[in-house]
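K.L.:
Return a 3D structure for these sequence lines:
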Amino acid sequence: MSAVRTPAPRSVDDLEATFRDRFDAAPDGVWFAPGRVNIMGEHTDYNGGFVLPIALAEGTWVAARRRDDDTVRLHTDSPDVPDPSASVHLGELHDGESVGWASYAAGVGWAAAQRGFDVPGLDIAVTSNVPTGAGLSSSAALSCGTARAWVDLAGWSLTDTEVADLGRDAENHIAGAPTGLMDQLASVCGRSGHAMQIDTRSVEITQIPFDLSAHGLALLVIDSRAPHALVSGEYAERRRSCQEAAAALGVPALRDATVADLDGLPDLLLRRARHVITDSARVEQVAALLTDGSDPRMIGPLLNQSHLSMRDDFEITVPVTDLIAETAVRAGAYGARQTGGGFGGCVIALVDQDAAETVAEACVAAATAENFNEPASFVAVPSDGARRIS
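P.N.:
Sure thing, here's the model as predicted:
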């Protein structure tokens, strides 16, 4: 069996049939929102820095129908959800009070109400092929797919950034997930064949050419299957350290500092700040290489540098992702790094197209030899953002 297995897309016909079965009516439409993988720039977003994600071909499909009350009824076919059906009254949602997995969808309605919109209820059925727990923003795909559906059905006039912001507020305030805006912007604003250089301070998005196949290359995503979790204490420590470093340097955020400024900081704060500053700079370096027509293979060393920075300075890698990144490079990848918030999740590897299988097999062999879970790999294809499909 191949070690590279693309997640199968979901059937819109099946989703519509599920909707009719659950809600005794046809949906008003079906929307799709992608997951994302970040090429460069980890933990730079809440420090005002740069990030470089792509939207994936994998994502979440949302069938929705407008209601005449404030009820949101939801159903998912996800086997990872203990209770696949939920019902929420929007008027009963409160900041900081989660309603389980339904928070990512129903929370969008709460966020819209906070902005003064007249928010109708919805019936919603969802299906997804984004691997959960892998740090590929399956939650942002759900919140942004729902946001796009709600905007269309309610007739709100919103920019793409405002749509993404609804998704972020749902995650931050109702689901209790401490995300920045990168995941939602990537899900909403993705463009086929491009990566997005996002200035998280100005929220300016620059579409960067990222057509690897034209160069005989592929971006291999290797899911370590070590569940990605933004461990509350660890994540809070990283944010706190960054804030303390910025305060000690007398700058609003680490975006405003340079590595040369860090002399004299305590070792922990120095290392945390150094990762943020250098990873944000690597985003700009990668974007410049891709924009000026350089061979994309040249970004490989920057991927390797980023992984070492996350491992040694920010300390958010885990033994299995370290092993996978090292193995991928030994097996022929031009560069590899853990991607996402850390403490598990996926590694990305820049490989020749015809070497993807070899690299993936090497990573399986290395991980299982050390009694880790068997990794699962697929090729990431830069794709379009959230949209209505029927």
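
K.L.:
from here on, contacts and neighbour counts on C-alpha atoms
P.N.:
Fine.

K.L.:
can you give me the helices in this protein?
P.N.:
Assignment of helices within the chain using DSSP state H yields the ranges 12-23, 103-114, 138-154, 160-169, 182-189, 232-249, 267-291, 300-309, 319-330, 356-369.

K.L.:
Need the winner for burial among these.
P.N.:
Mean neighbour counts were taken over these using mean count of other CA atoms under 10 Å, and the top value, a mean of 31, falls to helix 182-189.

K.L.:
center of this protein - which residue?
P.N.:
Among the residues of the chain, the one closest to the centroid is residue 137, at 3.4 Å (CA atoms, centre = their mean).

K.L.:
one more, for comparison:
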Amino acid sequence: FGVEPSGFWAGPGRVNLIGEHTDYNDGLVLPFAIDRWAVAALRLRSDRTIRLATDYVDGVVETTLDRIGPAGLSGWSAYPLGVVWALGEHGADLTDLPGFDLALTSDVPVGAGLSSSAAIESAVGMALNEAWQLGLDRQTLARVGQRAENVVVGAPTGIMDQSASLLGAPDCAVFLDCRSLDAEVVPLGLDAAGIEVLVVDTRVSHAHADGGYASRRTACEAGARILGV
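P.N.:
Prediction:
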């Protein structure tokens, strides 16, 4: 946008060590953050305008804070704009905040099961939380990211991805109870043991908003209803 940003904020991708499809079933998960990141460069404006750009696609998306809502958003901008809306759902007064210019870049592969979307939501949430001085903790920002993805993007994800991105630490996993949202950062001790976890690209891509993920969640919810649990 022709000016220096106020700062840079990053959210890593994640891999789940154990606990597949148990996050939205109120179960236990053990993910960890990886060394690929979405990075947001942000600068506040003096008006209500929002301008978004990414090196993923050409062009600039422009809107205003007065037009932010859960409906009618599509494409890549639904992720950062969804976070803006969800912050309003978690206490931010969007009627009394300035707009911003935000540029995104990411080396988290899209559609590879590494939560590129949660990485974007986490980076944007961290950026706006600090720039707008909202004072939200990281677990709340995880709920903000999940809310954006569920309602605005239309992907029925649980809380695991955003929690791993926002709470992850080097050589650690995040032990998360998805019912209580209690989280504990657990040292793995891989570095000391000379061990690495390899994340292998299988060349299979997916989208959370359609296909197998949504049908698996529907099946899980149907099973819970039938069993009365």
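
K.L.:
Can you give me the TM-score here?
P.N.:
Comparing the two superposed chains by TM-score structural alignment, normalised by the length of structure 2, the resulting TM-score equals 0.91, with 226 aligned residues with a CA RMSD of 1.7 Å.

K.L.:
for residue 22 of structure 2, what are its contacts?
P.N.:
With contacts defined as CA atoms under 8 Å, 6 or more residues apart in numbering, residue 22 of structure 2 is in contact with 28, 29.

K.L.:
Need the counterpart of it in structure 1.
P.N.:
Residue mapping for residue 22 of structure 2 onto structure 1 gives residue 44, with TM-score structural alignment as the criterion.

K.L.:
And for residue 48 of structure 2?
P.N.:
With TM-score structural alignment as the criterion, residue 48 of structure 2 lines up with residue 70 in structure 1.

K.L.:
Also residue 213 of structure 2?
P.N.:
In structure 1, residue 213 of structure 2 lines up with residue 235, judged by TM-score structural alignment.

K.L.:
To which residue of structure 2 is residue 218 of structure 1 aligned?
P.N.:
Alignment note (TM-score structural alignment): residue 218 of structure 1 maps to residue 196 of structure 2.

K.L.:
count of residues packed around its match?
P.N.:
Other residues lying near residue 196 of structure 2 total 9 when counted by other CA atoms under 10 Å.

K.L.:
related to what we said a few turns ago, excluding covalently adjacent residues, which one is nearest to the residue nearest to the centre of structure 1?
P.N.:
Closest residue in space to residue 137 of structure 1, ignoring its immediate chain neighbours: residue 35 at 5.1 Å, by CA to CA, 6 or more residues apart in numbering.

K.L.:
Flag every buried residue along stretch 173-181 of structure 1.
P.N.:
Of the residues in stretch 173-181 of structure 1, those with enough neighbours to count as buried (16 or more other CA atoms under 10 Å) are 173, 174, 175, 176, 177, 179, 180, 181.

K.L.:
next one: stretch 27-40 of structure 1
P.N.:
Neighbour-count burial for stretch 27-40 of structure 1 flags 27, 29-40 (criterion: 16+ other CA under 10 Å).

K.L.:
Ok, stretch 202-215 of structure 1 next?
P.N.:
The neighbour-count criterion (16+ other CA under 10 Å) identifies 205, 207, 208, 209, 210, 211, 212 as the buried residues of stretch 202-215 of structure 1.

K.L.:
Same list (those) but as CSV, adding distance to residue 305 of structure 1.
P.N.:
Shown next, in CSV, are the buried residues of stretch 202-215 of structure 1 (distance: CA to CA, whole Å):
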residue, distance to residue 305 of structure 1
205, 24
207, 23
208, 21
209, 22
210, 20
211, 22
212, 20
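
K.L.:
From those, which land in strands?
P.N.:
Per DSSP state E, strands hold the following members of those: 205, 207, 208, 209.

K.L.:
can you pull the contacts of the second one?
P.N.:
Spelled out, it's residue 207 of structure 1. With CA under 8 Å, 6+ apart as the criterion, the residues that contact residue 207 of structure 1 are 191, 194, 195, 196, 197.

K.L.:
Mind checking which of the residues you listed land in strands?
P.N.:
Assigned to strands by DSSP E, the following of those qualify: 194, 195, 196, 197.

K.L.:
In PyMOL, select just the buried ones from the residues you listed.
P.N.:
Typed into PyMOL, the line below selects the buried ones among these, using 16+ other CA under 10 Å:
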select buried, resi 194+195+196+197
